[in-house]
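Colleague: no sequence on this one, just coordinates:
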């Protein structure tokens, strides 16, 4: 390792030069670590009497002591009052009496009487102008204005009324058309259902007709069978009769 060391100063032995350089460097680092600063950068000293504030603590303790003493005295007084009903009668049995009550009542009665008198005078007073006559005159003037005017009365509202009527009619027509369409749709659905049910009914009818025809054929066969059975008996009876007749002739 010492062979690859590059020394700053010229030397004959690289190993010794490396050791000397390392010792110099370590000594330099030690001096740097132990160097004393020229400026005092330490924190200022703390004084306990500035932080504790003993006077404030003393005042707080005295205040708490006075409060505690007052509370104890009050508690003793309350307990004494609870044990013995006290020496002072503090019940307030005095009724409030107003010295100005009658005067205020008289003033109130006077004001009410005056108000009633004023109200009576106002209600009994006949008007100098007739409101009915004014209304009749106004109606006549309105008739004259309607006769003279070019457009009818409330012409601006007639458009709105006509519009509302047209809208109501259109709504009625729309509702009727919708009802008609719904009825047509219902009829179509009913027809479709009937058309679906008709082949089934026809098949049932055909089956019933076939059953009826089979029953009729069976009945006719049953009726024909006894007739066939009776015909040979008649034939057998006929030769017997012929024999009897021949015997009688003899």
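Modeller: Everything's here; your move. Because the structure is a prediction, the values reported are computed rather than measured. Numbers count the residues shown, from 1 in each chain.

Colleague: Going by C-alpha atoms from here, please, whenever you check contacts or count neighbours.
Modeller: Fine.

Colleague: longest helix of the chain?
Modeller: Longest helix in the chain, counting residues (DSSP state H): helix 155-249.

Colleague: That one: how far from the chain's middle?
Modeller: 60 Å (C-alpha atoms, centre = their mean, to the nearest Å).

Colleague: Check which helices and strands it is in contact with.
Modeller: On a contact count with 3 or more C-alpha pairs under 8 Å, 6 or more residues apart in numbering; DSSP states H and E, helix 155-249 meets no helix or strand.

Colleague: also this one, for the comparison:
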């Protein structure tokens, strides 16, 4: 019993290492070591420290460019010319504003009213063209109205009458019978509708009279 309990105790405390813990076995150090895992950690720390030093190191040779002189950065001559140009523009604007104010305040000495009527230089020519077009249209209208028709209408009427007679001869029943039948049906339906409406009106009157009599009795 004691041996079995000891065996179960050791079996329950066994740990399963993850797969990542065995990755250090594939690491190949430069020198022979007793523990590859520790050597891998140390090499990684050394490499990270080296990269930090490389990133934070300063160059021995100064490869920066020369600083631009202050007189080139400011460009004092350009600023001076710009100020002079702006001052000239402001002076001209003030002069123009004063002149406009004088013109607005004064009534003016020159009569600037324009009484010229618009007149076209080719009005006569266009009028003649319109008259010519009107005469041409009138002539075309006269030719159209005086033209005799080329269609032989009497012959068409004769052909139509001949065709109607043939249809009457060929037809089994007299023509127009279907139309008469349809018209009689329409009249019949209209009469029946009027009768139905009259019956409904009489029924309404009778019901109204009975209601009035019942009301008087009450």
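Modeller: Nice, thanks for sending it over. As the structure is a computational prediction, the values presented were derived from the model and not from experiment.

Colleague: TM-score them against each other, please.
Modeller: Once superposed, the chains reach a TM-score of 0.44 (TM-score structural alignment, normalised by the length of structure 2), with 140 aligned residues with a C-alpha RMSD of 4.5 Å.

Colleague: ok, and for whatever helix or strand residue 17 of structure 1 lives in, which residues are buried?
Modeller: In the assignment (DSSP states H and E), residue 17 of structure 1 maps to helix 14-33. Using 16 or more other C-alpha atoms under 10 Å as the test for burial, helix 14-33 of structure 1 gives 14, 17, 18.

Colleague: Also stretch 161-172 of structure 2?
Modeller: In stretch 161-172 of structure 2, counting by 16+ other C-alpha under 10 Å, buried: nothing.

Colleague: for stretch 182-199 of structure 2, same thing?
Modeller: Result for stretch 182-199 of structure 2 [16+ other C-alpha under 10 Å]: no buried residues.

Colleague: I'd like to know which of the buried residues of helix 14-33 of structure 1 is nearest to residue 238 of structure 1.
Modeller: Proximity of the buried residues of helix 14-33 of structure 1 to residue 238 of structure 1 (C-alpha to C-alpha) peaks at residue 18, which lies at 171.8 Å.

Colleague: distance of that closest one from residue 25 of structure 1?
Modeller: From residue 18 of structure 1 across to residue 25 of structure 1, the span is 11 Å (C-alpha to C-alpha, to the nearest Å).

Colleague: Now for the two: what residues contact both?
Modeller: Residues touching both residue 18 of structure 1 and residue 25 (C-alpha atoms under 8 Å, 6 or more residues apart in numbering): none.

Colleague: hang on, the earlier thing: now render the buried residues of helix 14-33 of structure 1 as JSON lines, adding distance to residue 80 of structure 1.
Modeller: Shown next, in JSON lines, are these (distance: C-alpha to C-alpha, whole Å):
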{"residue": "14", "distance to residue 80 of structure 1": "105"}
{"residue": "17", "distance to residue 80 of structure 1": "102"}
{"residue": "18", "distance to residue 80 of structure 1": "99"}
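
Colleague: need the contact list for residue 213 of structure 1.
Modeller: Taking C-alpha under 8 Å, 6+ apart as the test, residue 213 of structure 1 contacts no residue whatsoever.

Colleague: From residue 219 of structure 1, how far out is it?
Modeller: 10 Å.

Colleague: other SSEs contacting the longest helix that structure 2 contains?
Modeller: Counting by DSSP H, the longest helix found in structure 2 is helix 177-217. Applying 3+ C-alpha pairs under 8 Å, 6+ apart, we find helix 177-217 of structure 2 packed against no helix or strand.
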